[in-house]
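A.B. asks: how would this look folded up:
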Amino acid sequence: MKRKLAINMQELTFAFDHSEDTKFYLDLETGTAVSVSEDTLFTLENLPADDDDDLETALQQQDEWQQDDLREAMQIQEGMGTRYLEIPSMDSHEGYEDMVDFIATLEDNHLAELLSVAIRGQGAFRRFKDVLYDYPEARERWFHFKDEQMQRRVLRWLDRQGIELGA
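C.D. replies: Modelled structure (predicted):
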């Protein structure tokens, strides 16, 4: 049986698409996406602590803002798999496939050819966006298409995790 969870899809979609220097986790109690920076995770892994007392002492030596971030990261690590799930990031292959699929939907053969050339080789994403810059209507359709693709990925991931969108 699937677990029903009220989730902010916009927040979750953002987490899938923007996880370069940040890891995102789905809180299974609140349905929110919680972010932890790679720097915080690195600091946590390198705190000199053998037991809970050492850990508390090591935390006290950090800046106050960092203590809060580290405590949240510790809470996530402790609840991984039960309260929290790591949200996967979209890989560049999926983004490239989205561009190919979008090009296939275009009725403007000239634009389709320009974009097909743009996505060849290094810098494909930048060139793709550069071409679309000169075609505002197609650019808006691209944003809508990309959002729909991302939402499908998010929904598939939730389904694999046994989670159903609920109120």
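A.B. asks: going forward, measure contacts and count neighbours with C-alpha atoms only.
C.D. replies: OK.
A.B. asks: could you pull out the strands for this structure?
C.D. replies: Applying DSSP state E to the chain gives strands spanning 3-5, 22-27, 33-37, 84-87, 163-165.
A.B. asks: how about those strands, which one is nearest residue 66?
C.D. replies: strand 33-37 (10.9 Å; CA to CA).
A.B. asks: longest single helix anywhere in this protein?
C.D. replies: Longest helix in the chain, counting residues (DSSP state H): helix 136-160.
A.B. asks: Return the set of buried residues in that helix.
C.D. replies: Under the neighbour-count criterion of 16 or more other CA atoms under 10 Å, helix 136-160 has 138-139, 142, 145-147, 149-151, 153-155, 158 buried.
A.B. asks: wait, which of these is closest to residue 95?
C.D. replies: residue 146 (8.5 Å).
A.B. asks: Also this sequence, please, to line up against the first:
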Amino acid sequence: MNSIDLDTLVTALENHFLDYDTFFWLDPTTGEIALWGEETADEAGAEGWDVDDRGGIRIDPVDSSEGYRDMEEFIAGVGESECRNRLQQAIDRSSPYRHFKDELYSFPEYQTSWYEFHNALMKQRAIRWLAAAGVVENAEADAAILQLRTSP
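C.D. replies: Down below sits the predicted model:
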């Protein structure tokens, strides 16, 4: 697991802007995470390989409902009632992610807390994804998550 850049994997898991033919993939042999698209496919075809030949694993983004639950969990832990209420109202509207971030910027003292909270959850999801994809054993994933939780 040391060869895999968790931050890059988190970026891939959060990317909801790509179409079906353009996606991130993981080379389980090297740990490299790369973007696969038309241009990459053309280059790979010219070189005589494709993602499947390398045992590549497609990285689909996490379901947006998980991000929504992250916001709900964060809001529940906000101590300041005005901030908590405004953030809750933001996610109850259409485009909850945009409205949440807009409201969050009204409370700069909570911005860092949100990003640290969200990043920690996404790293845990990334590690679980690696285990589910068979890249790491469950015991290794559990140990890595425990280390994340206990590291400063």
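A.B. asks: Got a TM-score for the two of them?
C.D. replies: Scored by TM-score structural alignment, normalised by the length of the second structure, the superposition of the two chains gives a TM-score of 0.77; 133 aligned residues with a CA RMSD of 2.2 Å.
A.B. asks: most distant residue from the middle of the second structure?
C.D. replies: Ranked by distance from the centre of the second structure (CA atoms, centre = their mean), the top residue is residue 46, with 31.8 Å.
A.B. asks: any idea how far it is from residue 56 of the second structure?
C.D. replies: For residue 46 of the second structure, the distance to residue 56 of the second structure equals 18 Å [CA to CA, to the nearest Å].
A.B. asks: before we move on, what about residue 118 of the second structure?
C.D. replies: Separation of residue 118 of the second structure from residue 56 of the second structure (CA to CA): 27 Å.
A.B. asks: Same check on residue 45 of the second structure?
C.D. replies: Separation of residue 45 of the second structure from residue 56 of the second structure (CA to CA) stands at 15 Å.
A.B. asks: more neighbours, these two?
C.D. replies: For residue 45 of the second structure versus residue 56, the count of surrounding residues by other CA atoms under 10 Å is larger for residue 56: 19 against 11.
A.B. asks: Surely that one and residue 25 touch.
C.D. replies: Yes: the criterion here is CA atoms under 8 Å, and residue 56 of the second structure meets it with residue 25 at 6.2 Å.
A.B. asks: residues shared between the contacts of those two?
C.D. replies: With CA atoms under 8 Å, 6 or more residues apart in numbering applied, the contact sets of residue 56 of the second structure and residue 25 do not overlap.
A.B. asks: residue contacts, residue 69 of the first structure?
C.D. replies: 36, 40.
A.B. asks: do residue 118 of the first structure as well
C.D. replies: Counting by CA under 8 Å, 6+ apart, residue 118 of the first structure makes contact with 124, 127, 128, 131.
A.B. asks: of those residues, buried ones?
C.D. replies: For those, buried by 16+ other CA under 10 Å: 124, 127, 128, 131.
A.B. asks: Trace the last one over to the second structure, please.
C.D. replies: Read it as residue 131 of the first structure. In the second structure, the residue matched to residue 131 of the first structure (TM-score structural alignment) is residue 103.
A.B. asks: Give me the nearest residue to that match, chain neighbours excluded.
C.D. replies: Excluding the flanking residues, the one nearest residue 103 of the second structure by CA to CA, 6 or more residues apart in numbering is residue 87, at 6.1 Å.
A.B. asks: how about that neighbour, what's its partner in the first structure?
C.D. replies: With TM-score structural alignment defining the correspondence, residue 87 of the second structure maps onto residue 115 in the first structure.
A.B. asks: what does residue 134 of the second structure give?
C.D. replies: Per TM-score structural alignment, the equivalent position to residue 134 of the second structure in the first structure is residue 162.
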